[in-house]
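Participant: Fold the following for me, if possible:
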Amino acid sequence: MDFSRLKIFMNEMAKSRTPGNAIEIYKDGQKIFEYASGYSDLENNVHLNGDELYFIYSCSKIATAVAGMQLIENGKILVSDPLYDYIPEFRHMMVQCSDNTLKKAEKPITIGDLFSMTSGFSYDCKEAVDKAKKINNDIADTHNVIRCLAETPLNFEPGTRWMYGLSHDILAEVIAVVSGKKFSEYMQKNIFIPLEMKDTTYHCDKSVAERMAEQYVFETNSANTFDIVKAQQYGNSMVGKFIKKEKTNSLVYSEEYDSGGAGIITNVSDYAKLAAALANSGVGINGERILQEKTVDLMKTNRLNRKQMKDFNWKQLKGYGYGFGVRTMMDRAAGGSLSSIGEFGWGGAAGASVWVDTTLNLGIFYVQHCLNPREEYYQPRLRNIIYSCI
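Facilitator: Got it, this is the predicted structure:
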């Protein structure tokens, strides 16, 4: 194995697309590569040391899906169960029609719809958050936000289309209801502690913020992908600049909101352990099992039909379907992918990405802290470079 070209690519990224990045790769339960490039604080010339914490945004969905699969294993939920069995407020849903009128939903949202993002919910939840604040002393807590969300009309009949949105935040509340614990407490007990993910949390207190890499947004003066490619290859800083942002996550609506879709704060070492466990058929590098092998196989099974696949059309997802909270490789030729059929994972708004390959027992976690990361550029390239190195 020779990872020299991966180092070159990450160094180029750290010059032109993100102030810094880090990666860990596991194969057969053993760490085979780790690397960090660039800065955790660009303005003050503070280099990454590999232990920084990050908001990983939607990469959190993978862990939430694992928790949901645990409940399936234990017979606590079925994908065919109506959501209202667990949260009654979702019994009488309305659907927004094309002429802006409302009609009663013909069928209920199911647990399976939450896993596969076919519930009809988008990320529009401002009204629900505002209502929850009025209920609970200006605090948008998970319990009230999710139940207020049930008053929001669906964008389509449940199960008919695919739409990226709050489905996994709702799934997190189902996990809380079924387990009788706060979602974050369930995750600690059943995933993070068993895998020895000691630096992973949902809450950004002062001690966490102090360890966090500075967060940036990449502002570009060009929408042309070729310009971004040139910047990547030649370090042309004229196509954009890094703007430092506050260490906040806009998808976590209060300190009392456990976001199953985007709430995790972690470091490269911790989340790579989760990727390694999934690659090893559910067994962590410390020997602890979090899922059965058959459950991991089910998790990466495509759930979308032909009509839903038309909605699942992001450029970086060519060749992929969508399973239980994860993209899953179905057609290597369509996306020019060097990964295996069944490779699965997801990414996050600031550039974090997971790849899991049970065929090769390969678990990969890449992280950066720069919003507007242009996933369509870096994700397919990074994936292929990694596979070419192994």
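Participant: Please count neighbours and contacts with C-alpha atoms only from this point.
Facilitator: Noted.
Participant: Please enumerate the strands of the stretch 101-250 of the chain.
Facilitator: Taking DSSP state E, counting those that start in this stretch, the strands of the stretch 101-250 of the chain run over residues 102-104, 215-220, 240-245.
Participant: Compare these and report which one is nearest to Leu48.
Facilitator: Nearest to Leu48 among the strands of the stretch 101-250 of the chain is strand 215-220; the distance by Cα to Cα comes to 12.9 Å.
Participant: wait, which of the strands of the stretch 101-250 of the chain is closest to Asn305?
Facilitator: Comparing the strands of the stretch 101-250 of the chain by Cα to Cα, strand 102-104 comes nearest, at 23.6 Å.
Participant: Need the contact partners of the closest one.
Facilitator: Applying Cα atoms under 8 Å, 6 or more residues apart in numbering, the contact partners of strand 102-104 are 92-97, 153.
Participant: could you redo the last one with a cut-off of 7 Å?
Facilitator: The contact list for strand 102-104, computed with Cα atoms under 7 Å, 6 or more residues apart in numbering, reads 93-96.
Participant: ok, now stretch 167-185?
Facilitator: Residues contacting stretch 167-185 (Cα under 7 Å, 6+ apart): 61, 64, 68, 86, 114-115, 117, 119, 121, 146, 202, 258-261.
Participant: another one to check against the first:
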Amino acid sequence: MALQEKLQKELDAECADSNRIPGAILFLADRKGDTLAHVASGVRSVETKEPMAADQLHWIASCTKLITAIACMQLVEQGKLKLDEPVESIVPELGQAMVDDGSGQLREPKTKVTLTHLLTHTAGQSYEFFNPQTCDYFKKIGAKPFSSSKKTITAPLVSEPGTKWEYGTSIDWVSQIIERVSGTDLDSYFKKHIFEPLGIKSMTTKPETGIAGGVKARLAGLHQRGKDGNISATPHLIQLDESKIEVQYGGAGLFANAAEYCQVLIALLNHGTHPKTKAQILKPTSVDELFKNRLPENLVADLDRPFEAAIPEISNRFISLEGIAKQWSYGGQTTPEGVANGRSSKSAWWAGIANHYWFMDMETGVCGMIQCQILPFFDPYVVP
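Facilitator: Predicted coordinates:
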């Protein structure tokens, strides 16, 4: 049985019951840029029952982080950014951030935040749905997750920069830096320097004006798994009213379909140059830097710390790749010893909060993405 047929059959089985997985898309490609499989199944929304299209747009949330890291490395190549220099000259407000390490007392950090801190999630920022302390803070100031307000990226640091790996909003600050150094908004930068060279037409952070016809007409619905296990439609977390977007999230703001997202991965598999369009988005040395293991030995254990379910409707409690050796790079999580399921020691991956997952493997030359649009994250049917 051909891979396409096999995966279509398997995905159809997973999506046959809308209370299991209402709808999903899977895309796989090789280093040559050839599609290995592209399947869709289920419905775009349990409300409309419209079939899920293979090119359906999804809010890919933290899958955005890789694209922002690429943009950052482009500016490093050009000498416009330095990875290990303090960033407060570019974003003074980040230089004013205070630390609340759990005592309830704010203090000035002893260490100045650098791009490396931000790209590796060691700057001290956190997400409110993973960190109870930050969750309490956002409740006090009335900031809602993914509302695209400036409030959502200005919480006190939860640790001294450079002393702890804490997954959070740091990549949203990287995008602020990109905008100020490049003199253009994030979406325009992405389009000119990454998307257009790769022939990508439907990836954007702007839900109304970013693409022809707007995102909403093509956007898959978001779904919520209730405590009883049943699926229901739920409003999107990300801000869809463009007039209310104060911050274009470099950490969570993109809408995309799987096939186009994987064009970026294909370019990376080829050391920065896409085999079909011949466009170079990064130099080979920058791709190496993008996926180099970055955490010092004393911080690696933080990757085995559970992600807490501070907001259970948004994420389940989980440990990433539990029991498997892992590291963190500018581009995402890496598996330096490989994984029994076939990932090599040269693979990288990450995910988005609505159960979207991408991976790429430099050794096998394969990349892929699965899109589901289900909350909370780490859904038991998507990640069995």
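Participant: Just name the most buried of the strands of the stretch 101-250 of structure 1.
Facilitator: Of all the strands of the stretch 101-250 of structure 1, strand 215-220 has the most neighbours on average by mean count of other Cα atoms under 10 Å, namely a mean of 20.
Participant: now the angle between strand 240-245 and that one, please.
Facilitator: With axes from the mean of the first three to the mean of the last three Cα atoms, to 10 degrees as the basis, strand 215-220 of structure 1 and strand 240-245 are set at 150 degrees to each other.
Participant: elements contacting strand 215-220 of structure 1?
Facilitator: Other elements packing on strand 215-220 of structure 1 under the criterion 3 or more Cα pairs under 7 Å, 6 or more residues apart in numbering; DSSP states H and E are strand 240-245, strand 370-371.
Participant: So for Glu196 of structure 1, which of these sits nearest?
Facilitator: Proximity to Glu196 of structure 1, assessed across those by Cα to Cα, is greatest for strand 370-371 (26.7 Å).
Participant: And the contacts of whichever helix or strand comes after that closest one?
Facilitator: Sequence order places helix 375-389 as the next helix or strand after strand 370-371 of structure 1, per DSSP states H and E. With Cα under 7 Å, 6+ apart as the test, helix 375-389 of structure 1 has contacts from 1-3, 6, 315-316, 337-339.
Participant: can we see that at 6 Å?
Facilitator: The contact list for helix 375-389 of structure 1 (Cα atoms under 6 Å, 6 or more residues apart in numbering) reads 1-3, 315-316, 338.
Participant: Just the buried ones among these, please.
Facilitator: Neighbour-count burial (16 or more other Cα atoms under 10 Å) applied to the contacts of helix 375-389 of structure 1 gives 3, 316, 338.
Participant: Just give me the match in structure 2 for the second one.
Facilitator: With TM-score structural alignment defining the correspondence, Gln316 of structure 1 maps onto Ser320 in structure 2.
Participant: And Leu278 of structure 1, by the same measure?
Facilitator: In structure 2, Leu278 of structure 1 lands on Leu268 (TM-score structural alignment).
Participant: Glu363 of structure 2 versus that match, what's the distance?
Facilitator: For Leu268 of structure 2, the distance to Glu363 of structure 2 equals 12 Å [Cα to Cα, to the nearest Å].
Participant: more neighbours, these two?
Facilitator: More crowded of Leu268 of structure 2 and Glu363, by other Cα atoms under 10 Å: Leu268, with 29 against 12.
Participant: Verify the assumption that that one is located in a strand.
Facilitator: No - counting by DSSP: H, G, I helix; E, B strand; the rest coil, Leu268 of structure 2 falls outside a strand, being helix.
Participant: Work out for me the element the nearest residue to it once chain neighbours are set aside sits within.
Facilitator: Setting aside the residues directly before and after it, Leu268 of structure 2 is nearest to Val287 in space (Cα to Cα, 6 or more residues apart in numbering), at 6.6 Å. Using DSSP H and E, Val287 of structure 2 falls within helix 284-290.
Participant: Let me see the ranges of the helices in the stretch 251-384 of structure 2.
Facilitator: 258-269, 284-290, 297-300 (DSSP state H, counting those that start in this stretch).
Participant: Among those helices, show me which one is buried the most.
Facilitator: Of the helices of the stretch 251-384 of structure 2, helix 258-269 is the most buried (mean count of other Cα under 10 Å), at a mean of 25.
Participant: so how far does that one sit from its counterpart in structure 1?
Facilitator: Compared with structure 1 after fitting, helix 258-269 of structure 2 deviates on average by 1.5 Å (mean Cα distance after the TM-score superposition for structure 1).
Participant: Give me the contact list for that helix.
Facilitator: So helix 258-269 of structure 2 is contacted by 27, 31, 200, 273-274, 362, 369 (Cα under 6 Å, 6+ apart).
Participant: Which members of those are the farthest-apart pair?
Facilitator: Using Cα to Cα, the contacts of helix 258-269 of structure 2 span at most 22.1 Å, a distance reached by Ile200 and Met362.
Participant: Quickly note the distance from Asp101 of structure 2 to Cys72 of structure 2.
Facilitator: As judged by Cα to Cα, Asp101 of structure 2 and Cys72 of structure 2 stand 29 Å apart.
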